[in-house]
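Student: Curious how this folds, go ahead:
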Amino acid sequence: MADDPVVEEGWVDHAVAAEFPGLRLRWMDRPAPASRGRASPEGLRMQLRRLSGRFSGAKAVALRREPIPHAYRVFFRSIGLDPDTTRTPIEALALDRLFDGGFVSRGHLEDALAVALIETCVGLWAVDAGRLDGPLGIRLARDGERLGTGEHADELPGGRLVVADAGAPVAVLFGDVAARMRPSASTRTLRVFALQVTGVPEIYVEEALWLCAEALDGT
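Tutor: Okay, the predicted model is just below:
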């Protein structure tokens, strides 16, 4: 079993903090599971199956009215995203569950992130910690910046909210992770991060990270 997770506080650019005072980023580093790229441990797959049984169609429909999903929907609107088009993480996963007839196992890391999301409604993302330049934080994209490197890297509109390290954007806020930052078979350490908004208690964010760590550490 790996050491207990240490939850760190990400930085938030002053201009972003002034406009969105409840926006925070929390992260932890964890060893990448040895089973990365292979099937999840049976215990984790069983946990997903149990959660599928508890997560009925009626619950999925009513989800948006629950406090934490509602808080994320309100924040989405405040940054110009329509949550009925660009789904919050838990609503997107709920729709997948309805279409697939259950929560589908997609690998150890993916399942660990999913379990934490289902249990807390707090979305998590993972990047390759070995490729990062310092701590993670939130800022506005600068004119001409791209999400990742190479000719296929998407150009970011100036002023777009992004998760970044000291050098460059790592992910769009509540969106895609740069291709070069995505965990791969060679990843040794994961950095798992959560985004907190006004109306989401800190304890739920920490619980999401701890649940993910527990699932990652399981064999």
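
Student: use CA for all of it now, contacts and neighbours both
Tutor: Fine.

Student: So for the helix ranked longest in the chain, what gets flagged as buried?
Tutor: Scanning the chain for the helix with the most residues, using DSSP state H, yields helix 202-217. For helix 202-217, the neighbour count (16 or more other C-alpha atoms under 10 Å) marks 204-217 as buried.

Student: and what of stretch 123-135?
Tutor: For stretch 123-135, the neighbour count (16+ other C-alpha under 10 Å) marks 123-129, 131-132 as buried.

Student: now swap in stretch 87-101 and tell me
Tutor: Buried residues in stretch 87-101 (16+ other C-alpha under 10 Å): 87-91, 93-95, 97-98.

Student: Which parts of the chain are helices?
Tutor: Counting by DSSP H, the helices of the chain are 14-19, 42-54, 57-62, 67-78, 89-100, 108-120, 202-217.

Student: Select, out of those helices, the one closest to Pro5.
Tutor: helix 202-217 (6.7 Å; C-alpha to C-alpha).

Student: Provide the contact partners of that closest one at residue level.
Tutor: Identification of contacts with helix 202-217 by C-alpha atoms under 8 Å, 6 or more residues apart in numbering yields 1-2, 5, 7, 26-28, 30, 32-33, 44, 108-109, 112-113, 115-117, 119-120, 122-124, 192-196.

Student: and the direction of it versus that of helix 108-120, what angle?
Tutor: For helix 202-217 against helix 108-120, the angle by axes from the mean of the first three to the mean of the last three C-alpha atoms, to 10 degrees is 150 degrees.

Student: The residue most central in space within the chain and Ala164: what is the separation?
Tutor: For the chain, the residue nearest the mean C-alpha position is Leu124 (2.2 Å; C-alpha atoms, centre = their mean). Using C-alpha to C-alpha, to the nearest Å, Leu124 is found at 15 Å from Ala164.

Student: Now show me the structure for the sequence below, then we'll compare the two:
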Amino acid sequence: MEGFPEEGWVSEDVRADFPTLGLLHLTVELAGPRDSKLLKRRMGDLERYFNGTAITQLRTRPVVAAHRVFFRQVGLDPDVDLLPVEEALRGRLMQGRFESHGLLADALTITAIETEVPVMALDGRAVLGPLGVST
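Tutor: Down below sits the predicted model:
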């Protein structure tokens, strides 16, 4: 990691509709092969934790339920446009395990599952200016 999470900006019109919405971002370096083994082991740990019962109860968890409400408020159907945590756990249920999609994708999957918050990665070399949320 390069430091601590920083707050991004939120436009006034978005903040008017969603006063508690925020954006945090963090600069990190992509890890090496040793960390790949740690990620695979962590995904294995999550596979053992998330059985069918835990997956079916996911939508009752406060963070997931709040994100599903937010999706509806911005015009998305959360039953069609799944949260990343729901997408990952659906794959776990259908395939019997978490499928590896490479170091970065696996790290994002683990983060989404553990925090229940949508996460994404950007190539910092392509980012121009500060990160923020607007309409």
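
Student: possible to save the buried residues of helix 202-217 of structure 1 as JSON lines with distance to Ile68 of structure 1?
Tutor: Shown next, in JSON lines, are the buried residues of helix 202-217 of structure 1 (distance: C-alpha to C-alpha, whole Å):
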{"residue": "Tyr204", "distance to Ile68 of structure 1": "9"}
{"residue": "Val205", "distance to Ile68 of structure 1": "11"}
{"residue": "Glu206", "distance to Ile68 of structure 1": "14"}
{"residue": "Glu207", "distance to Ile68 of structure 1": "13"}
{"residue": "Ala208", "distance to Ile68 of structure 1": "13"}
{"residue": "Leu209", "distance to Ile68 of structure 1": "16"}
{"residue": "Trp210", "distance to Ile68 of structure 1": "18"}
{"residue": "Leu211", "distance to Ile68 of structure 1": "17"}
{"residue": "Cys212", "distance to Ile68 of structure 1": "18"}
{"residue": "Ala213", "distance to Ile68 of structure 1": "21"}
{"residue": "Glu214", "distance to Ile68 of structure 1": "22"}
{"residue": "Ala215", "distance to Ile68 of structure 1": "22"}
{"residue": "Leu216", "distance to Ile68 of structure 1": "24"}
{"residue": "Asp217", "distance to Ile68 of structure 1": "27"}
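
Student: how about Arg15 of structure 2, what's its match in structure 1?
Tutor: With TM-score structural alignment as the criterion, the equivalent of Arg15 of structure 2 in structure 1 is Ala17.

Student: nearest spatial neighbour of the aligned partner of Gly91 of structure 2 in structure 1, skipping sequence neighbours?
Tutor: Matched to structure 1 by TM-score structural alignment, Gly91 of structure 2 sits across from Asp96. Excluding the flanking residues, the one nearest Asp96 of structure 1 by C-alpha to C-alpha, 6 or more residues apart in numbering is Phe103, at 7.4 Å.

Student: Hmm, Arg77 of structure 1 is touching Pro83, no?
Tutor: Yes. Arg77 of structure 1 is within contact range of Pro83, at 7.0 Å (criterion: C-alpha atoms under 8 Å).

Student: quick one, which of the two is more surrounded?
Tutor: Pro83 (19 against 12; other C-alpha atoms under 10 Å).

Student: Identify the residue of structure 2 aligned to the more buried one.
Tutor: Pro83 of structure 1 maps onto Pro78 in structure 2, by TM-score structural alignment.

Student: Could you check how far its match is from Leu39 of structure 2?
Tutor: Relative to Leu39 of structure 2, Pro78 of structure 2 is positioned 28 Å away (C-alpha to C-alpha).

Student: Over to Leu46 of structure 2?
Tutor: 10 Å.

Student: ok, now Asp17 of structure 2?
Tutor: 38 Å.

Student: between these two, who's got more neighbours?
Tutor: Legend: neighbour count by other C-alpha under 10 Å for Asp17 of structure 2 and Leu39, higher for Leu39 (20 against 11).

Student: What is the aligned counterpart of that one in structure 1?
Tutor: Using TM-score structural alignment, Leu39 of structure 2 pairs with Leu44 in structure 1.

Student: re earlier: I figured the match of Arg15 of structure 2 hits Leu23, correct?
Tutor: Yes. At 6.9 Å, Ala17 of structure 1 counts as touching Leu23 under the criterion of C-alpha under 8 Å.
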